[in-house]
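A.B. asks: quick one: sequence plus predicted model below, questions after.
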Amino acid sequence: MTTATLGRPGRFEIGRVFNSTFAVITRNIGLCLGLALLFSGLPTFIFQLWNETRLGKLAAGDPSNLALTDPSVAIRDSLLTIVITLLYFILSLLLQSALVRATIEDLNGKKPDFGDSVQIAIRCLLPTIGIGLLVALGAGAASVALFVPGIILWLGWSVSVPVLVQERLGVFGSMSRSRALTKGNRWSLFGLFVIIFILAMVVQLVLGTAVYLFGGIIGAVLGAVVSAMMSTVMSTATAVSYVELRQVKEGTSVDELANIFS
């Protein structure tokens, strides 16, 4: 079998990671879309429809909307929003883990499997949640104090989930390993994520106009599409960055990365 690798580069290159990210997505467009729609697009669609209906009643002063007169209903809606936000958080981690698995399989010259990717994501769910919470709290707290340290912390932990999925080092071991892998390359990673962020802003600006003009179901569908697209690009880019960093710092081939699942 021919192994599809990123090569053995001497340094982390944004262009190579960016190109490999879209190459992986293109080769597995059906799988990527399926995972993105399941874990990102569909939840976004449902939430946007619910939120639009709720806000529409508030704006119209609909007497049937008890939230206007009953504080307990407003509290209930707030709690529901918190639950939905937490669900989004968990689903985004499942998507990232599933795409990490699919990306490594693709770069190893294999055909990623939908069921296998989801199974790996579910198996790693609890420690992935732990990493997600610690990264959010740690980087968030640092950002409150000073913005730049928060970014640096987040960049240092940015490949923690791929490390967890591939190397099974646990929560703290994966975060420590991520900091070691990203050391010396964090500003390159920053440049990569800035490019993706700008791309996301452009897409959201274009489709956001359509959402504003159409609203309703069409707006919810477009919002779900944007969410699915950007979640796929970001998660795949993070997985490709992990592979690139291991090759840059350790000369590790994708075959060696895939042996953990053999």
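C.D. replies: That came in fine, so what should we check first?
A.B. asks: could you use CA atoms for every contact and neighbour count after this?
C.D. replies: OK.
A.B. asks: after the longest helix seen in the chain, which helix or strand is next?
C.D. replies: Taking DSSP state H as the criterion, the chain has its longest helix at helix 71-107. Downstream of helix 71-107, the next assigned helix or strand under DSSP states H and E is helix 114-123.
A.B. asks: give the buried residues for that following helix.
C.D. replies: Across helix 114-123, burial judged by 16 or more other C-alpha atoms under 10 Å covers F114, S117, V118, Q119, I120, A121, I122.
A.B. asks: and stretch 195-211, by the same measure?
C.D. replies: Going by neighbour count (16+ other C-alpha under 10 Å), the buried part of stretch 195-211 is I196, A200, Q204, L207, G208, V211.
A.B. asks: can you list contacts of it?
C.D. replies: With C-alpha atoms under 8 Å, 6 or more residues apart in numbering as the test, stretch 195-211 has contacts from I218, G219, A220, L222, G223, V226, M230, V233, M234.
A.B. asks: for comparison:
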Amino acid sequence: MAYLSEPVRVGDVLGDTFGFLRAQWRPLLLISAPSLLAAVALAVVQKSLGLQEKPELVFTSITGSLASSVSLITLAIAHLCFVGTLFFTLERQRGHQTGVAEALRMGVRLFLPMLGVRFLVYFLSIMAAVLLYVPGLMVYTMLWVADAAYVAERPGIRAALSRSRNLTRGSRWRVFLLMLMVFVAAALASGLQTAAQRISEWAGPFTSVFAGMLWAILVPVLAATLYRHLKTAREGDEAADIAAVF
């Protein structure tokens, strides 16, 4: 396998990411629609049960069981839609006319193995962070495209992590910068949610849902695009495939 001659360019990755979002926003919204509806349902349940004002109610038997059940279902649907969005992005960037239904079916099919990949990424990053914060960030940076590598190549759960580590070698500062941009965007969204909460008691939860929707689309599209750039830098030019979707 050839080693890349230079790191990926942050501007190119961002440009292709937002270009893809502009070109494919309709199907992306449809793929993420179940996650949005689940998040709205969760916000309504939490508001109806008074969990926004009194979070300690989650520890009561009936209220806690109901809230926990809805939360778990919401997380499961969000994970399914994340995988579907990742698959859709990778396939469309290859020039394949993948549809919304096929993307959601793939989300169901890859639900459990992708859960394993994401668990290992977070577990290893947290374990490294227990030693020192910086090693945790380094591990997370190395493994940031493990999700995309698994969906694109199906190499196995552990092999997907190794694949991400190999692909990011030589570009990890650039990958870290992209990751930092995502964290900053998340912080800004959290600040917007807090401000909206002060305006209206319902504005906060629904602002959170909207921000979560953007996050659910942006992160997998960015991860898929970064994976394609990293793979191209090491193994060949796929720029024509990516450009074909715009």
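C.D. replies: Cool, got the structure. This structure is a prediction, so every number in the text was calculated from the model and none was measured.
A.B. asks: what's the TM-score here?
C.D. replies: Between these two chains, after superposing, the TM-score reads 0.84 (TM-score structural alignment, normalised by the length of structure 2); 238 aligned residues with a C-alpha RMSD of 2.8 Å.
A.B. asks: now do the helices in structure 2.
C.D. replies: For structure 2, the helices defined by DSSP H cover 10-48, 61-93, 100-109, 111-131, 133-142, 146-153, 157-168, 172-199, 203-235, 239-243.
A.B. asks: before we move on, the earlier item: could the buried residues of stretch 195-211 of structure 1 go into a markdown table alongside distance to N108 of structure 1?
C.D. replies: As requested, these are arranged in a markdown table below (distance: C-alpha to C-alpha, whole Å):
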| residue | distance to N108 of structure 1 |
| --- | --- |
| I196 | 24 |
| A200 | 28 |
| Q204 | 33 |
| L207 | 35 |
| G208 | 37 |
| V211 | 39 |
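A.B. asks: just the closest of the residues you listed to T53 of structure 1, please.
C.D. replies: Among the buried residues of stretch 195-211 of structure 1, V211 lies closest to T53 of structure 1 (C-alpha to C-alpha), at 14.8 Å.
A.B. asks: okay, the closest one and E52 of structure 1: tell me how far apart.
C.D. replies: Going from V211 of structure 1 to E52 of structure 1 by C-alpha to C-alpha, to the nearest Å gives 12 Å.
A.B. asks: ranking the helices of structure 2 by burial, who's on top?
C.D. replies: With neighbours defined by mean count of other C-alpha atoms under 10 Å, none of the helices of structure 2 is more surrounded on average than helix 146-153, at a mean of 24.
A.B. asks: tell me which strands and helices that one is in contact with?
C.D. replies: Contact partners of helix 146-153 of structure 2 among helices and strands, from 3 or more C-alpha pairs under 8 Å, 6 or more residues apart in numbering; DSSP states H and E: helix 61-93, helix 111-131, helix 157-168, helix 203-235.
A.B. asks: what's the last one packed up against?
C.D. replies: I take that to be helix 203-235 of structure 2. The elements that helix 203-235 of structure 2 packs onto, with contact taken as 3+ C-alpha pairs under 8 Å, 6+ apart, are helix 10-48, helix 61-93, helix 146-153, helix 157-168, helix 172-199.
A.B. asks: for the ones you listed, which one sits closest to S125 of structure 2?
C.D. replies: Among those, helix 157-168 comes nearest to S125 of structure 2, with 11.8 Å by C-alpha to C-alpha.
A.B. asks: post-alignment, the closest one versus structure 1, mean distance?
C.D. replies: Superposed on structure 1, helix 157-168 of structure 2 shows a mean distance to its aligned partners of 1.0 Å (mean C-alpha distance after the TM-score superposition for structure 1).
A.B. asks: how about that helix, which residues of structure 1 does it hit?
C.D. replies: Alignment of helix 157-168 of structure 2 against structure 1: residues 171-182, by TM-score structural alignment.
A.B. asks: same thing with stretch 10-19 of structure 2?
C.D. replies: The aligned range for stretch 10-19 of structure 2 in structure 1 is 14-23, by TM-score structural alignment.
A.B. asks: with structure 2 overlaid, report how far the matching stretch is off on average.
C.D. replies: Mean for stretch 14-23 of structure 1 is 1.0 Å (mean C-alpha distance after the TM-score superposition for structure 1).
A.B. asks: cool, and stretch 88-100 of structure 1?
C.D. replies: By mean C-alpha distance after the TM-score superposition for structure 1, the fitted stretch 88-100 of structure 1 averages 2.7 Å away from its aligned residues in structure 2.
A.B. asks: and the contacts of that stretch?
C.D. replies: Identification of contacts with stretch 88-100 of structure 1 by C-alpha under 8 Å, 6+ apart yields 32, 35-36, 39-40, 43, 117-122, 124-125, 128-129, 132, 161-162, 165, 231-232, 235-236, 238-239.
A.B. asks: turn the helices and strands packed on helix 146-153 of structure 2 into TSV, columns for distance to M142 of structure 2.
C.D. replies: Formatted as TSV, those follow (distance: least, C-alpha to C-alpha, whole Å):
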stretch	distance to M142 of structure 2
helix 61-93	18
helix 111-131	9
helix 157-168	5
helix 203-235	12
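A.B. asks: to R9 of structure 2, which of the ones you listed lies closest?
C.D. replies: With C-alpha to C-alpha as the measure, helix 203-235 is the member of these nearest R9 of structure 2 (8.6 Å).
A.B. asks: quick one, that closest one and helix 172-199 angle?
C.D. replies: Interaxial angle, helix 203-235 of structure 2 versus helix 172-199 (axes from the mean of the first three to the mean of the last three C-alpha atoms, to 10 degrees): 170 degrees.
A.B. asks: just to revisit the earlier point, of the contacts of stretch 195-211 of structure 1, which is the nearest to F22 of structure 1?
C.D. replies: Nearest to F22 of structure 1 among the contacts of stretch 195-211 of structure 1 is V233, at 7.6 Å by C-alpha to C-alpha.
A.B. asks: how far away is that closest one from S97 of structure 1?
C.D. replies: According to C-alpha to C-alpha, V233 of structure 1 and S97 of structure 1 sit 13 Å apart.
A.B. asks: again, but for A139 of structure 1
C.D. replies: Per C-alpha to C-alpha, A139 of structure 1 is found 20 Å from S97 of structure 1.
A.B. asks: what's the answer for T209 of structure 1, then?
C.D. replies: Applying C-alpha to C-alpha, the value for T209 of structure 1 to S97 of structure 1 is 32 Å.
A.B. asks: do the same with L245 of structure 1
C.D. replies: Applying C-alpha to C-alpha, the value for L245 of structure 1 to S97 of structure 1 is 18 Å.
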